[in-house]
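Chemist: sequence and predicted model, in that order:
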Amino acid sequence: MMKASFKGKFDVDKSGSVASLTFNAGNAKLRATMTDASFVAGPSFNGLSLAVEKPGFFIIDYNVPKKDVRFQFMNTIRIAEKPLNLTYIHMRGDNRTIVDGSFVIDPANKLSANYMVGTKNCKLKYTYVHGGIATFEPCYDVAKNMWDFAISHKLYGGDNLKATYQTSSKMLGLEWSNNSKSTGSFKVCASMNLAEELKPPKLTAETTWNLEL
């Protein structure tokens, strides 16, 4: 089976699009992704990336024009019968390594950590889901010694509302999204910097269409 998806992003400053084709190859998936840079000046390798994925185990991405490889490995271990999900990411070109982990205490509580190896960049996050509808996510940035906050609420019909606040930049964000596995998804975002003089919020919109070929 082959699946195709198309993603478009629109904002005041610029717009862009991404198209991808995914092929099932046994228990692995092969994926080709192209951005609008692949076609702006005629067909080219610009914006083209190739990937092989075994869901839940690994993803290897190859950026064709940059000749760069990104490795991602996933694993789950159990501590006191509770899952600890681990992800290791290495970007060869940037020589960056990221380790990410999440410990699911129960369906309502989760602890997460994200660390860039060799730096002070580390974020610790607690996720609490209330009644399966509302989600609260305080996040502590170790390097900046500051907190970020996110609150989201599920609505009828698959819609989701989310509000975020970044303490370091005083950036307030609002997001309305809907995700459908069969047809696709959309997301509309508005952001405003509370540290600056009052300005209209910056608006962006994303939409994704999924097809089975």
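Modeler: That came through fine.
Chemist: drop to CA atoms for contacts and neighbour counts, all remaining ones
Modeler: OK.
Chemist: just the helices in this structure please.
Modeler: Taking DSSP state H to define them, one finds no helices in the chain.
Chemist: contacts only, for the residue lying closest to residue 2 once chain neighbours are set aside.
Modeler: Here the nearest residue to residue 2 in space, its sequence neighbours aside, is residue 23; by C-alpha to C-alpha, 6 or more residues apart in numbering that works out to 4.7 Å. Listed by C-alpha atoms under 8 Å, 6 or more residues apart in numbering, the contact set of residue 23 reads 1-3, 29-31.
Chemist: so how far is residue 1 from residue 23?
Modeler: As judged by C-alpha to C-alpha, to the nearest Å, residue 23 and residue 1 stand 6 Å apart.
Chemist: for residue 33, grab the count of nearby residues.
Modeler: Counted by other C-alpha atoms under 10 Å, the residues lying close to residue 33 total 19.
Chemist: quick one: the residue lying closest to it once chain neighbours are set aside and residue 161, what's the gap?
Modeler: Here the nearest residue to residue 33 in space, its sequence neighbours aside, is residue 20; by C-alpha to C-alpha, 6+ apart that works out to 4.2 Å. Residue 20 sits at a distance of 27 Å from residue 161 (criterion: C-alpha to C-alpha).
Chemist: show me which pair in the contacts of residue 23 is furthest apart.
Modeler: With C-alpha to C-alpha as the measure, no two of the contacts of residue 23 lie farther apart than 1 and 31, at 12.3 Å.
Chemist: before we go on, here's another structure to hold up against the first:
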Amino acid sequence: MNAAISFTGGSNSPDKDGVVGTLAILLGDLKLRASTTTTPASVIGPNSLADLSLSLSLEKPGSFAVDYDVPTKDVRFQFMNSVNVLDKRLNLTYTHARRANLTALDASLLLSPANKVWGSYGLDSRDCKVKYSYVQGGVRTFEPCYDVAGNSWDISVSQRILDGDVIRAFYRTSSKVLGLELLWQGANREGRFKISASMNLAEGLKVPKLSAESTWNFEM
């Protein structure tokens, strides 16, 4: 049995600090996962239970996933499948969230090892997004994404460095958020670390919002 644990902490101002903890356990083809989100107020304040977020999930990668949000009692179902279209692999994901009234279909088509097209359509909201991914030389990735409903673009560029570590920059035109992410592994390659910095340019030049995440894998 394998297990992976990740903890995430972010800070921008004292009232926005937060910590996320996730525990994932592999049981054969199935993955059990429990995630919780807390804020400093939820730890020391009188409304700690109300401010605590807890979700549970059961997943078979590439097949299905069931998520249960404990505070809202919302259940989300996901079903995945793959088919071949003109000798190209098309991956499909159907998502339905009961309380959130969300029904969506995601599809990704691998045109070649360097070219991939991804699309998402909300059956209820009719929101539609289309993303294209191009890998240059196996080390640099360009990913423009167009939001049809919002008539806006998201653009990201990532670069592999050292032994597979990645640095990524992105900009979202709808929210005017500019960000930078660094993802690397430890010397023993058993852990993964991620540091992110983002800034909302619509609010002027301010101190970037920072977050850090670490993931460790071990066997039980």
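Modeler: Structure's in. What do you need? Since the structure is predicted, the reported quantities are computational estimates derived from the model, not experimental observations.
Chemist: TM-score of the superposition?
Modeler: Overall, the chain-to-chain superposition scores 0.87 on the TM-score scale (TM-score structural alignment, normalised by the length of the first structure); 209 aligned residues with a C-alpha RMSD of 2.5 Å.
Chemist: picking that back up, the more surrounded of residue 1 and residue 31 of the first structure?
Modeler: With neighbours defined as other C-alpha under 10 Å, residue 1 of the first structure and residue 31 compare such that residue 31 has more, 18 against 8.
Chemist: the residue nearest to that one when sequence neighbours are not counted: how many residues sit nearby?
Modeler: Leaving aside its sequence neighbours, residue 31 of the first structure sits nearest to residue 22 (C-alpha to C-alpha, 6+ apart; 4.3 Å). As a burial measure, residue 22 of the first structure scores 19 neighbours (other C-alpha under 10 Å).
Chemist: same check on the one 3 residues further on?
Modeler: By other C-alpha under 10 Å, the residues close to residue 25 of the first structure number 13.
Chemist: excluding chain neighbours, what is closest to residue 178 of the second structure?
Modeler: The shortest distance from residue 178 of the second structure to any residue other than its chain neighbours is 4.5 Å, reached at residue 171 (C-alpha to C-alpha, 6+ apart).
Chemist: repeat that for residue 183 of the second structure.
Modeler: Using C-alpha to C-alpha, 6+ apart, the closest residue to residue 183 of the second structure is residue 194 (4.5 Å).
Chemist: repeat for residue 17 of the first structure
Modeler: Nearest non-adjacent residue to residue 17 of the first structure, counting by C-alpha to C-alpha, 6+ apart: residue 8, 4.3 Å away.
Chemist: what lines up against residue 128 of the first structure once you look at the second structure?
Modeler: When the second structure is aligned by TM-score structural alignment, the residue opposite residue 128 of the first structure is residue 134.
Chemist: so who does its match touch?
Modeler: Residues touching residue 134 of the second structure, when contacts are defined by C-alpha under 8 Å, 6+ apart, comprise 114-116, 141-143.
Chemist: one more time with 6 Å
Modeler: Contact analysis of residue 134 of the second structure by C-alpha atoms under 6 Å, 6 or more residues apart in numbering lists 114-115, 141-142.
Chemist: quick revisit: Provide a list of residues in contact with the residue nearest to residue 17 of the first structure.
Modeler: Contacts here follow C-alpha under 6 Å, 6+ apart; on that basis residue 8 of the first structure touches 16-17, 206-207.
Chemist: for residue 133 of the first structure, which non-adjacent residue is closest in space?
Modeler: Using C-alpha to C-alpha, 6+ apart and skipping residues adjacent in sequence, the residue nearest residue 133 of the first structure is residue 154, 5.1 Å away.
Chemist: pull up the gap between residue 125 of the first structure and residue 74 of the first structure, please.
Modeler: Here the criterion is C-alpha to C-alpha. By it, residue 125 of the first structure lies 19 Å from residue 74 of the first structure.
Chemist: same deal with residue 5 of the first structure?
Modeler: Residue 5 of the first structure sits at a distance of 24 Å from residue 74 of the first structure (criterion: C-alpha to C-alpha).
Chemist: neighbours around the aligned partner of residue 160 of the first structure in the second structure, how many?
Modeler: In the second structure, residue 160 of the first structure lines up with residue 166, judged by TM-score structural alignment. Using other C-alpha under 10 Å, residue 166 of the second structure has 18 other residues around it.
Chemist: please apply the same query to residue 207 of the second structure.
Modeler: Close neighbours of residue 207 of the second structure, defined as other C-alpha under 10 Å, add up to 12.
Chemist: ok so, going back, show me the contacts for the match of residue 160 of the first structure.
Modeler: Residues touching residue 166 of the second structure, when contacts are defined by C-alpha under 6 Å, 6+ apart, comprise 159-160, 182-183.
Chemist: how about residue 133 of the second structure?
Modeler: When contacts are counted by C-alpha under 6 Å, 6+ apart, residue 133 of the second structure is found next to 115-116, 142-143.
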